[in-house]
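Peer 1: Sharing a model prediction with you, sequence too.
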Amino acid sequence: MASVTLGVIGCGGMGSDLARNAQKLEHANVAVVSDLDEKRARTLAEQVKSTYYLDYGALLARDDIDAVLIASPPFMHRQMTEAAADAGKHVFCEKPMAPTVADCDAMTQAVTEAGVKFQIGHVCRYHGTHGKVRELVASGAYGTPTTMIVWRIGGGWGDSHPNWRYKLAESGGTLMEVNAHEIDFMRYVCGDVANVSAIGGTYVQTRHDYPDVTLVSLQFTSGAVGFLQSGNASAIGGYGGRVDCTEGSIDFPAFWGGGATIDTKRFDGEREEIAIGDLDFETPVKAEIRAFVDAILDDTDTAITAADGRAIVEVARAAYRSIEEGGAVISLG
């Protein structure tokens, strides 16, 4: 069977994780990595037994590279995607797709006109808890969703993180840099979002130029409603949620961790418990790269599209706008 030769752009934590997992796939090979920081590039190249460049343009100029994995800061995603598409390379782009909807549209146009594959790294779709919750809802055993609530809160970035994380124009703020996963998960379960309203502010992480506490209300086109609690101002933190449906409920107070469970109950049944530790699933990062590689080899649509990436940015931008407008309801589409 054929294989896909990959180049990795961005050798930070996520780029390194992508490269190491891609190298474990039987039909993929990481031939080259690129980063402005030579130490990081050299370290990753040694780990995956590849070569490295400081200039990603040199990576794109190589004829043997079939596709790229982009794991740079979000504000660089557009220029790198456009350059990769122009070079005829398939593109896997880390979340968020870009900090603005306009950037997302430009990226979509670039890959469409070039005829290359494009996938967004909404990796939580491949996690056992997220996948199981979606499976339970999609089964119809609990009826149709009426309400979905998700919370993901924690502390700040810390002084060791680069400055771009503190800037909305470069990172997309917490709603995109972190909660792209949760917004995508809510869409994955409940469908497209019709309108958004939000309240929030900056209370602890004053270095940010965006809110460190955000409460977002979502109205889905299906009629279901959703609520997302996001923030970088919690000393204890938490990550969980629940889905209430017309015939029952699915509760997951913690997505992972020792003893974490998914609890389900129909109105006419007994409460049941699924141990998250018992779920059988592939390492999520490896699974998402496998899906990307398979789409290239089989010439099929990617699992998580540019439209999916754009939708998350649209929701997040609408939430920030709503906060600025005193909690106004912002219609999408």
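Peer 2: It's in. On a predicted model such as this, the values are computed, not experimentally measured, just so you know.
Peer 1: From here on, just use CA atoms for contacts and neighbour counts.
Peer 2: Noted.
Peer 1: Neighbours of G57, how many?
Peer 2: G57 has 15 neighbouring residues, counting by other CA atoms under 10 Å.
Peer 1: which residue packs closest to it, ignoring adjacent ones?
Peer 2: Counting by CA to CA, 6 or more residues apart in numbering, G57 lies nearest to A83, which is 8.0 Å off, once chain neighbours are set aside.
Peer 1: what does I120 give?
Peer 2: Leaving out its chain neighbours, the residue that sits closest to I120 by CA to CA, 6+ apart is C93, at 5.0 Å.
Peer 1: thinking again about what came up before, which SS state does the residue nearest to G57 fall under?
Peer 2: helix (DSSP: H, G, I helix; E, B strand; the rest coil).
Peer 1: try this one side by side with the last:
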Amino acid sequence: MVKVGIIGAGFMGGMHAECYNNLPNAKLLAIADIDLIKAENLAKKYKVKAYQKPENLFKEEDIQIIDICLPTFLHKEYVIKAAEAGKNILCEKPIALTIKDADEMIEAASKAGVKFMIAQVIRFWPEYVKLKEIFDNKSLGKMTSISCVRLSQTPTWAWDKWLLDSKRSGGALVDLHIHDTDFLLYLLGKPISLLSVASKSSLKYSHVFTTFLFSDDVVAFAEGGWDMPDNFPFTMGFTANFEDGVVEFNSRYQKSLAIYRSGEEVEYPEVKIELQASAETGGNISDLGGYFSEIRYFVDCVENDKMPTLASGESARDSLKIVLSELESIKSGRLIKL
């Protein structure tokens, strides 16, 4: 039984708590948040201890995993503290706001000999897992292009409105759009070049459009924005073109995943949902499927003493590096060769 402490009792902390609650080989022991009332409310739901100071979790010898669900600008501080306390670490994405901070976090975990994973959840999301399977087994031939989209209401629900402050979150570019940049790297490797633009808005980098060129002449496009009206439903999806067909995913469709082949009936693959539950914590996603899969994976890694290679700190740093190259392109108006 792997024992867990969560830092951060907000939207994502609630999502993660519900996942641990549904895992047979994990036990949530405590939750910490600077807002003690929030920590107590979430802790009460799972009958665990509540703390105001995260450091109290580090002192609990039984805790093997520290799950960091804090604003991005706080990731470095608490990842390093958790590593120095000898705890394995699951940290929310993005890893950090700078490559320097990311490197220091990776180094701290390596020096302490603890497992360190960044919760790049799209690598575990069922429809994206299916696309990776189709890509790897070449059942539709070679991929020629892929277009990704991720659109959200303006995230006014976050503590102290930190998501709306680009200095603390990096804007939609670093917090939201990085999901698709990370998945593209996971699928296709490092791009050869990219060109990014951002729409003009009072919120910095709130809607981003990037075209990537990958090896084998694969063209990718990714759009990410959180400047949608408050009644606009959260939307994520992709259209992946292969030599012998197209795979389409749209989170707003009842049959969310479809495979199109010329002259054949449309195929709607069954997507395995690992957990159908809701943490009921607000925010833009209520389905726990992908979150459950990533957390189960990390718990299994800790239990079986395996490194979390599917979403390592190093791969998260690499994704951040590409996103920061996108920022360079936005600022300069130039194509960036990588």
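Peer 2: Yes, it's here. It should be emphasised that the depicted structure is a prediction, and the values quoted were computed from it without experimental measurement.
Peer 1: TM-score, when you put one on top of the other?
Peer 2: Put the two chains on top of each other and the TM-score (TM-score structural alignment, normalised by the length of structure 1) is 0.90; 320 aligned residues with a CA RMSD of 1.9 Å.
Peer 1: thinking again about what came up before, quick one, what contacts the residue nearest to I120 of structure 1?
Peer 2: 69-71, 77, 81, 118-121 (CA atoms under 8 Å, 6 or more residues apart in numbering).
Peer 1: can you put the residues you listed in TSV and add secondary structure?
Peer 2: Below are these laid out as TSV (three-state DSSP):
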residue	secondary structure
L69	strand
I70	strand
A71	coil
H77	helix
T81	helix
F118	strand
Q119	strand
I120	strand
G121	strand
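Peer 1: ok, so of those residues, who is nearest G173 of structure 1?
Peer 2: Closest approach to G173 of structure 1 among the contacts of C93 of structure 1 (CA to CA): H77, at 15.1 Å.
Peer 1: Identify the residues contacting the equivalent of that closest one over in structure 2.
Peer 2: The alignment partner of H77 of structure 1 in structure 2, by TM-score structural alignment, is H75. By CA under 8 Å, 6+ apart, the contact set of H75 of structure 2 is 68, 91, 95-96.
Peer 1: From A222 of structure 2, how far off is H75 of structure 2?
Peer 2: Distance, H75 of structure 2 to A222 of structure 2, by CA to CA, to the nearest Å: 26 Å.
Peer 1: got it, and Y46 of structure 2?
Peer 2: Taking CA to CA, one finds Y46 of structure 2 at 38 Å from A222 of structure 2.
Peer 1: The residue nearest to I120 of structure 1 and E46 of structure 1: what is the separation?
Peer 2: From C93 of structure 1 to E46 of structure 1 the distance is 23 Å (CA to CA).
Peer 1: cool, N195 of structure 1 as well?
Peer 2: N195 of structure 1 sits 47 Å away from E46 of structure 1, going by CA to CA.
Peer 1: Between the two, point out the one with more neighbours.
Peer 2: For N195 of structure 1 and E46, the more surrounded residue by other CA under 10 Å is N195, and the numbers stand at 19 against 12.
Peer 1: And L151 of structure 2, which helix or strand is it part of?
Peer 2: strand 143-153 (DSSP states H and E).
Peer 1: Name the residues that touch that strand?
Peer 2: For strand 143-153 of structure 2, using CA under 8 Å, 6+ apart, the contacting residues are 135, 176-177, 180, 217-243, 284.
Peer 1: Just those: which are in strands?
Peer 2: 219-228, 235-242 (DSSP state E).
Peer 1: I'd like to know how far the aligned residue in structure 2 for A180 of structure 1 sits from S315 of structure 2.
Peer 2: In structure 2, the residue matched to A180 of structure 1 (TM-score structural alignment) is I178. Remark: distance between I178 of structure 2 and S315 of structure 2 (CA to CA) = 12 Å.
Peer 1: Equivalent analysis for G13 of structure 2, please.
Peer 2: 23 Å.
Peer 1: Same question for V197 of structure 2.
Peer 2: When distance is defined by CA to CA, V197 of structure 2 is 24 Å away from S315 of structure 2.
Peer 1: what about the residue mapped onto F221 of structure 2 from structure 1, neighbour count?
Peer 2: F221 of structure 2 maps onto F227 in structure 1, with residues paired by TM-score structural alignment. Other residues within reach of F227 of structure 1 by the criterion other CA under 10 Å amount to 21.
Peer 1: One more: the one 3 residues further on?
Peer 2: The criterion is other CA under 10 Å. On that basis, S230 of structure 1 has 26 neighbouring residues.
Peer 1: show me what contacts it?
Peer 2: Contacts of S230 of structure 1 by CA under 8 Å, 6+ apart are 151-153, 174-175, 179, 212-216.
Peer 1: Most neighbours out of those residues, which is it?
Peer 2: The most neighbours of any of the contacts of S230 of structure 1, using other CA under 10 Å, belong to L175, which has 31 neighbours.
Peer 1: Let me know the secondary structure of that residue.
Peer 2: Secondary structure state of L175 of structure 1, per three-state DSSP, is helix.
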